[in-house]
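Engineer: Give me coordinates for this.
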Amino acid sequence: MVPPFLSVREGLYRMEEIMGVILAAGKGTRMYPFSARYPKPLLPICNKPLIQYQIETLKALQIKKIIIVIGHLGFEIVRVLGDGSRYDVQIQYIEQPDTLGIAHAVGKLEPYIHSPFMLFLGDIFFKTQGLMPMIELLRRGEANAVLATKYEKDNEAIKRNFAVLCHEDGRVKRVIEKPRYITNNLKGCGLYLFDLHIFDAIRRTPRTAIRDEYEITEAIQILIDDGFTVRHTEVITDDVNMTFAADLLLCNLKELKNQGLHYLIGSNRELNPACKIENSVIGNHVRILPDIEIKNSLIFDHVVIKDSGNLHNLIMSPENVIDCSYIWKNGRETAEGP
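Structural biologist: Just a heads-up that it's a prediction; the model follows:
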């Protein structure tokens, strides 16, 4: 058998040959009521859509050709992002009518991808130490796939994602989707770099019995079992899977802290001069008429607040108000649900 890395070494990819892929087709039913109006990738984090952070991450790597897979309310994503020119990237949209898992979505992209690609899940907010180490592994011919990982102290967080088991030399030997029993603290974080061999693996990936979907972890395991080289890099410092409404508030407060801000107020706002704002994000075109205190909260664009009464630990959109008090447990923030 030809060594799996040979095709990579023959090509030594340039940065402009690597594409970006963002999966943004999910319905986000557990994010209700926001999912009825907003696709998850457009939900605001410090007054910027979640997906914009991912686009900016790709651009910083000089990856400017991006495919976005859309489905639920996909027209809204197209309306907001357009052709990508405002972000200095080129965006191509591919529709996924049936959401049958990550591997299914990626497999549908084979006709459009002719070079390695970096894959982001469009509902994950992450912070990294820089993703260039992933690309360097591929460019040096040392891997056919690279997984972004995080050393995770919280076993429950690993159970919600996937576990990564490695050989002593750092090669990945097994990936386990949503494991019940934790044997190490290495968590996969929904960010991947693949060469084209992944498509052969996806074509042979069966639907899983548990979720009746085509899981990308199953495809990765097939890639490993076929003798190809999969590695990982611990480049993720923080990540939140936007599953429930309160996760959105958690992401905003994390990013507020990351920016070193006590609060953030958008443009074209009208605020009562006596209004007190603490550890909160206020969107654009917001009107706050009464003298109130807003703390640990997120206010969407175009919200008008007329009633008195302090607002603590909540998300307010033009259509809904969601109490997120349960994300504070023992005086600290947590991503756990109620």
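Engineer: Every contact and neighbour count from this point should use C-alpha atoms.
Structural biologist: Will do.
Engineer: List the contacts of the residue nearest the centre of the chain.
Structural biologist: The centroid of the chain falls nearest to residue 124 when counting by C-alpha atoms, centre = their mean (2.2 Å). Residues near residue 124 by C-alpha atoms under 8 Å, 6 or more residues apart in numbering: 190, 239, 240, 241, 242.
Engineer: excluding its backbone neighbours, what's nearest the third one?
Structural biologist: Same thing as residue 240. residue 125 (5.3 Å; C-alpha to C-alpha, 6 or more residues apart in numbering).
Engineer: One more: the second one?
Structural biologist: Closest residue in space to residue 239, ignoring its immediate chain neighbours: residue 126 at 4.1 Å, by C-alpha to C-alpha, 6+ apart.
Engineer: Am I right that the one you found is in a strand?
Structural biologist: Yes - assessed by DSSP: H, G, I helix; E, B strand; the rest coil, residue 126 belongs to a strand.
Engineer: I'd say it and residue 240 touch.
Structural biologist: Yes - with contacts counted by C-alpha atoms under 8 Å, residue 126 reaches residue 240, the gap being 6.4 Å.
Engineer: just checking, next helix/strand downstream of the longest helix seen in the chain?
Structural biologist: Scanning the chain for the helix with the most residues, using DSSP state H, yields helix 245-258. Helices and strands here follow DSSP states H and E; after helix 245-258, the next one along the chain is strand 263-265.
Engineer: One more, so I can put them side by side:
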Amino acid sequence: MKALVLAGGAGSRLRPITHTSAKQLVPVANKPVLFYGLEAIRDAGIREVGIVVGDTAKEIRRAVGDGSRFGLEVTYLPQEAPLGLAHAVLIARDFLGGDDFVMYLGDNFIVGGINDLVARFRRERPAAQIMLTRVSDPRAFGVAELDGSGRVIGLEEKPEKPKSDLALVGVYLFGPDVHEVVAGLKPSWRNELEITDAVQGLIDSGRRVESTMISGYWKDTGNVTDMLEVNRLVLESVEPSVEGSVDGASELIGRVVVEPGASVSGSRVVGPVIVGAGSVVRDSYVGPFTSIDRDCSVIDSEIEYSIVLRGASIDGVGRIECSLIGREAEVTPAPRVPKAHRLVLGDHSKVQISK
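Structural biologist: Purely as a prediction, here's the structure:
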């Protein structure tokens, strides 16, 4: 079995972060989201991985390399434009050959990995196997319809009137029959080759499509709220470790990681928190569920439930919460100016001004 990892796309919901960085490389607990997916693929016993890349190809290549650091063999597959998930399968045809494969969206996060999913596919040998989860608003997802026995009988992409609340999670398993269907697909109303249409084509041709309800946690980390939630979840499992320096005037409470070369002085850090290598926390408060990447500085400030990316600095700021701070960003107080009101009042006016 091979893996096809999708790492293209513009990441518009994470702008402005993704103006200068691939969305799949935004870190969760100081590790890019993409890396969690690659590790899950490796742990499932898969070694050959094709990564579909677009405009951020250079950055993805620089981060992943040849895949050896993950125990993988990586082949890069350029995609001229984000023309749909099934288009990624189309351009990967030569790489995939006649092998079964798992397709994994590189900005998805799944707790518990895909070992059981892959084992079931190998054991039962359907034409395709999809992962499903219940969502509150299925109109934003691909949606599956099941029969009484739980077999997939229909799929729709972002329907106006969903037939169920079962959304497709960004992991799919296919046998080689899918290539025949993909080759005959027509673009949807979104001008994309939809993977839901490919799976529907397998169903319509009488091939068996099975589903698995996800038992763990899944998120599409496509927006800031979801990124912060996944960061919170991962930090819940960190083990405390202090390899950097912490002075006697500082207090570490709970699960706090201080990586090598980082320093904490005159500060209170309440975990779970990660302070990345080479970062400085001085005269500050760092609250729960905060990840500070490497080479950052937090000075005379307060921050919690946030992600701070590499090289950012926060200096003299009273309170930051629920925030995603980009690489090399600088956060400082606004200049202090006297408060004043400018008024142009008509005759006999009455104005109340709060102090």
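Engineer: What TM-score do the two superposed chains give?
Structural biologist: The TM-score (TM-score structural alignment, normalised by the length of the first structure) is 0.83; 299 aligned residues with a C-alpha RMSD of 2.0 Å.
Engineer: can you count the residues close to the alignment partner in the second structure of residue 109 of the first structure?
Structural biologist: Under the alignment (TM-score structural alignment), residue 109 of the first structure pairs with residue 92 in the second structure. Counted with other C-alpha atoms under 10 Å, residues neighbouring residue 92 of the second structure total 20.
Engineer: the helices in the second structure, which residues?
Structural biologist: Taking DSSP H, the helices of the second structure run over residues 33-43, 57-64, 85-91, 93-96, 115-124, 178-183, 195-204, 224-235.
Engineer: Now the ones you listed in TSV, please, with extra columns for mean neighbour count and distance to residue 146 of the second structure.
Structural biologist: Shown next, in TSV, are those (neighbours: other C-alpha atoms under 10 Å; distance: least, C-alpha to C-alpha, whole Å):
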stretch	mean neighbour count	distance to residue 146 of the second structure
helix 33-43	21	27
helix 57-64	16	37
helix 85-91	21	22
helix 93-96	16	29
helix 115-124	15	18
helix 178-183	18	20
helix 195-204	21	12
helix 224-235	20	28
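Engineer: Point out the one among those helices that comes closest to residue 329 of the second structure.
Structural biologist: Proximity to residue 329 of the second structure (C-alpha to C-alpha) singles out helix 224-235 among these, at 16.4 Å.
Engineer: corresponding residues in the first structure for the closest one?
Structural biologist: Alignment of helix 224-235 of the second structure against the first structure: residues 245-256, by TM-score structural alignment.
Engineer: mean deviation (superposed) between the matching stretch and the second structure, please.
Structural biologist: Mean deviation of stretch 245-256 of the first structure relative to the second structure after superposition (mean C-alpha distance after the TM-score superposition for the first structure): 2.4 Å.
Engineer: Could you pull up the residues touching whichever residue in the first structure pairs up with residue 34 of the second structure?
Structural biologist: Per TM-score structural alignment, the equivalent position to residue 34 of the second structure in the first structure is residue 51. By C-alpha under 8 Å, 6+ apart, the contact set of residue 51 of the first structure is 41, 42, 122, 123.
Engineer: For residue 122 of the first structure, list the residues it contacts.
Structural biologist: Contacts for residue 122 of the first structure (C-alpha under 8 Å, 6+ apart) come out as 22, 23, 24, 40, 41, 50, 51, 54.
Engineer: Which residue in the second structure aligns with it?
Structural biologist: Match for residue 122 of the first structure (TM-score structural alignment): residue 106.
Engineer: so how far is residue 37 of the second structure from its match?
Structural biologist: From residue 106 of the second structure across to residue 37 of the second structure, the span is 6 Å (C-alpha to C-alpha, to the nearest Å).
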